[in-house]
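*Asks:* the amino acid sequence is not available; the structure is as follows:
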């Protein structure tokens, strides 16, 4: 009898283990399988939250088929304690395993609301925007100019949210003084910058920051990034360039940056400067003269005077037969590479053509004709503006 009971118990145990094993295998399959999402969603994980609340939120949004299996899988992978606060983009058909990895990996948020501080040549604009997971595009909530416009309520409200991301986007061609002046006015940053960094030493780029980050530390990041860009451009430079050091390459790149905003023109503009240097000609570029007047502290806001074009200053390339002594702005990667690898052209002249680009020329006669066309375009625009004011 006891043998019969023992045999039945053993049978039940084996069946139970078999069923448990099958259940585990089924659960693992559910955990690893593509999820039910048909379009991306943004999952917000509040500070101090736990895996239970997150799993229930995911189930409500239709991102996981079972909150329980999600939690069991996270526990099994020993990731439940690694939950990170933030807003995370969950892609369509993401498995539970993939979602657990996203919300425990750490790093910057990948969706939700973002505040972008754009440091431009003429102003600093602040944009509050939110990512639409379905389209993967940002929708603008508010935009204003730092220091002049009224601060919108959307901006003030978002500053108090724990999952908002902050980004500082530095444009190509801004000066070091403009960068320091801009970040000094940003209320999310702390600390001070002891002195203005050397001109040209900051890399134009987009920098992720956190509320309370140190301003000097951000400047150091920009400097480190620019050092790498300059070193790479110098290493890739063409043979026989009329420049002798990475610093001179940086100076030339800053001239290219300030002379054109058209990407396809950078190497042509660079070729004009290189041709002039090779021929011992003066560079005769207005941005250097302007920098000699402003020292990069704001914009000139008017045309150059004849006396300024004749003045003997280190930055007046209408007078000095060489590069100016320092960069005149912070050039980006494209302008650095244009300075390092200019096009091979016969051009030694260029002038604006009215489209945002330039007309290039080999001879002075051809250049003078291009200048005459540009002067007429300027006159026509002035007349149209005057007629518009009178109407």
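*Replies:* Here it is on my side, so go on. Keep in mind the model is a prediction, meaning the values are calculated, not measured. Numbering: from 1, shown residues only.

*Asks:* switch to C-alpha atoms for all contacts and neighbour counts from now on
*Replies:* Will do.

*Asks:* strands along the stretch 251-391 of the chain, start to end?
*Replies:* 349-352, 358-361 (DSSP state E, counting those that start in this stretch).

*Asks:* any chance of those strands in JSON lines, plus mean neighbour count?
*Replies:* Below are the strands of the stretch 251-391 of the chain laid out as JSON lines (neighbours: other CA atoms under 10 Å):
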{"stretch": "strand 349-352", "mean neighbour count": "20"}
{"stretch": "strand 358-361", "mean neighbour count": "20"}
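
*Asks:* those strands: which one's closest to residue 3?
*Replies:* With respect to residue 3, and counting by CA to CA, the nearest of these is strand 358-361 at 99.8 Å.

*Asks:* hmm, who's touching that closest one?
*Replies:* 347, 348, 349, 350, 351, 352, 353, 367, 370 (CA atoms under 8 Å, 6 or more residues apart in numbering).

*Asks:* can you give me the helices for the stretch 51-200 of the chain?
*Replies:* For the stretch 51-200 of the chain, the helices defined by DSSP state H, counting those that start in this stretch cover 51-60, 67-76, 96-105, 153-159, 176-184.

*Asks:* off-centre distance for the helix or strand residue 233 falls within?
*Replies:* Per DSSP states H and E, residue 233 falls inside helix 215-235. Between the centre of helix 215-235 and the centre of its host chain there is 14 Å, according to CA atoms, centre = their mean, to the nearest Å.

*Asks:* stretch 231-249 too?
*Replies:* Taking mean C-alpha positions (CA atoms, centre = their mean), stretch 231-249 and its chain are 25 Å apart.

*Asks:* now do it: distance from first to last residue.
*Replies:* 10 Å (CA to CA, to the nearest Å).

*Asks:* contacts for that stretch next, please.
*Replies:* 230, 274, 277, 278, 323, 336, 337, 339, 340, 341, 342.

*Asks:* and here's the other structure:
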């Protein structure tokens, strides 16, 4: 009888040793470095179960043992669902680290930067070409509907979804700016503020000038002066769908387009681009400036004037700068020094 109990104890000890060894070996495999040599992006497909995930990870070289990955999911004391999508897996990630990474659901965030002043046609083209977005564009977006910004998105997000986010961001920005606007602006509603902001956006690339440019246009609106904006006239000629790489001609300035602010009085019928947040704020909070004119200063900015005489002098200086540049750019005729 004693001998029987000794054998029982022996087998129990042996069993515990084997189990302990298996647990130790299994733990070592879970925390050991994985086979991935460099950081890699992998995609967990929608609806994938443990078997499919294990196969994808093995094919991508992230794990060496698909069965161990499935076991790791099964023995997790606090299992969490794994979200489908794109993940960035660091080199040599262990099985345990991989499970934690996937269960955390930290998908790769891609970014799309929409520059200020782009037309809607240009933004739609940008979205069509963006990597990893899906679906055709079916949402209706008009000029001025989209807020230029940097947008983050994940693989397989839809193009319509991203555009709707841009549209919502513009609505929110415009609403807030209009609600907090400076009192007494000669603008009837927030759409007129958007139209003017699009003009400011196209008139200057110098951030510090935006509120002064806005003030000039607002001053002219109060006096019922024509706005005489080159960018609106150009938009009338191109409809915002093609480039314009020449100087405006006399015929251009006499065109009967409703966007030709050399002919029509007041604002054009719609925005000429998608203005950024800064231009919208410049229009709703303009500078305290009584200027009625501005012209290029030859250094990337503008010089402002209150009177026609002062403006004419500024225009002559700008023309002289242009002539000087043309002379410097023109190569000397053969035979002349």
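*Replies:* Happy to help now that I have it. All figures in this text were calculated on a predicted structure; none of them were measured in a lab.

*Asks:* export the helices of the stretch 51-200 of structure 1 to TSV and tack on mean neighbour count?
*Replies:* Shown next, in TSV, are the helices of the stretch 51-200 of structure 1 (neighbours: other CA under 10 Å):
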stretch	mean neighbour count
helix 51-60	18
helix 67-76	19
helix 96-105	20
helix 153-159	13
helix 176-184	20
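
*Asks:* could these go into JSON lines alongside distance to residue 248 of structure 1?
*Replies:* Converted to JSON lines, those look like this (distance: least, CA to CA, whole Å):
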{"stretch": "helix 51-60", "distance to residue 248 of structure 1": "55"}
{"stretch": "helix 67-76", "distance to residue 248 of structure 1": "55"}
{"stretch": "helix 96-105", "distance to residue 248 of structure 1": "43"}
{"stretch": "helix 153-159", "distance to residue 248 of structure 1": "42"}
{"stretch": "helix 176-184", "distance to residue 248 of structure 1": "17"}
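
*Asks:* would you mind getting the angle between the helix holding residue 233 of structure 1 and helix 176-184?
*Replies:* 140 degrees (axes from the mean of the first three to the mean of the last three CA atoms, to 10 degrees).

*Asks:* can you list the buried residues in helix 215-235 of structure 1?
*Replies:* The neighbour-count check on helix 215-235 of structure 1 (16 or more other CA atoms under 10 Å) flags 215-216, 218-219, 222-223, 225-226, 229-230, 232-234 as buried.

*Asks:* may I ask which two of these are separated the most?
*Replies:* Most distant of the buried residues of helix 215-235 of structure 1, by CA to CA, are 215 and 234, 28.8 Å apart.

*Asks:* now residue 217 of structure 2: how far from residue 283 of structure 2?
*Replies:* Distance from residue 217 of structure 2 to residue 283 of structure 2, by CA to CA: 9 Å.

*Asks:* now for these two: what residues contact both?
*Replies:* Common neighbours of residue 217 of structure 2 and residue 283 (CA under 8 Å, 6+ apart) are residue 196.

*Asks:* which one of the two is surrounded by more residues?
*Replies:* Counting neighbours by other CA atoms under 10 Å for residue 217 of structure 2 and for residue 283 shows that residue 283 has the greater number, 32 against 27.

*Asks:* corresponding residue for that one in structure 1?
*Replies:* Residue correspondence to structure 1 (TM-score structural alignment): residue 283 of structure 2 is matched to residue 339.

*Asks:* now that match: closest residue in space, sequence neighbours ignored.
*Replies:* Closest residue to residue 339 of structure 1 apart from its sequence neighbours, by CA to CA, 6 or more residues apart in numbering: residue 253 at 5.1 Å.

*Asks:* for that neighbour, the count of nearby residues, please.
*Replies:* Neighbour tally, residue 253 of structure 1, other CA under 10 Å: 31.

*Asks:* separation between it and residue 334 of structure 1?
*Replies:* 9 Å.

*Asks:* corresponding residue for residue 355 of structure 1 in structure 2?
*Replies:* Checking TM-score structural alignment: residue 355 of structure 1 goes with residue 299.

*Asks:* again with residue 205 of structure 1
*Replies:* Residue 205 of structure 1 maps onto residue 149 in structure 2, by TM-score structural alignment.
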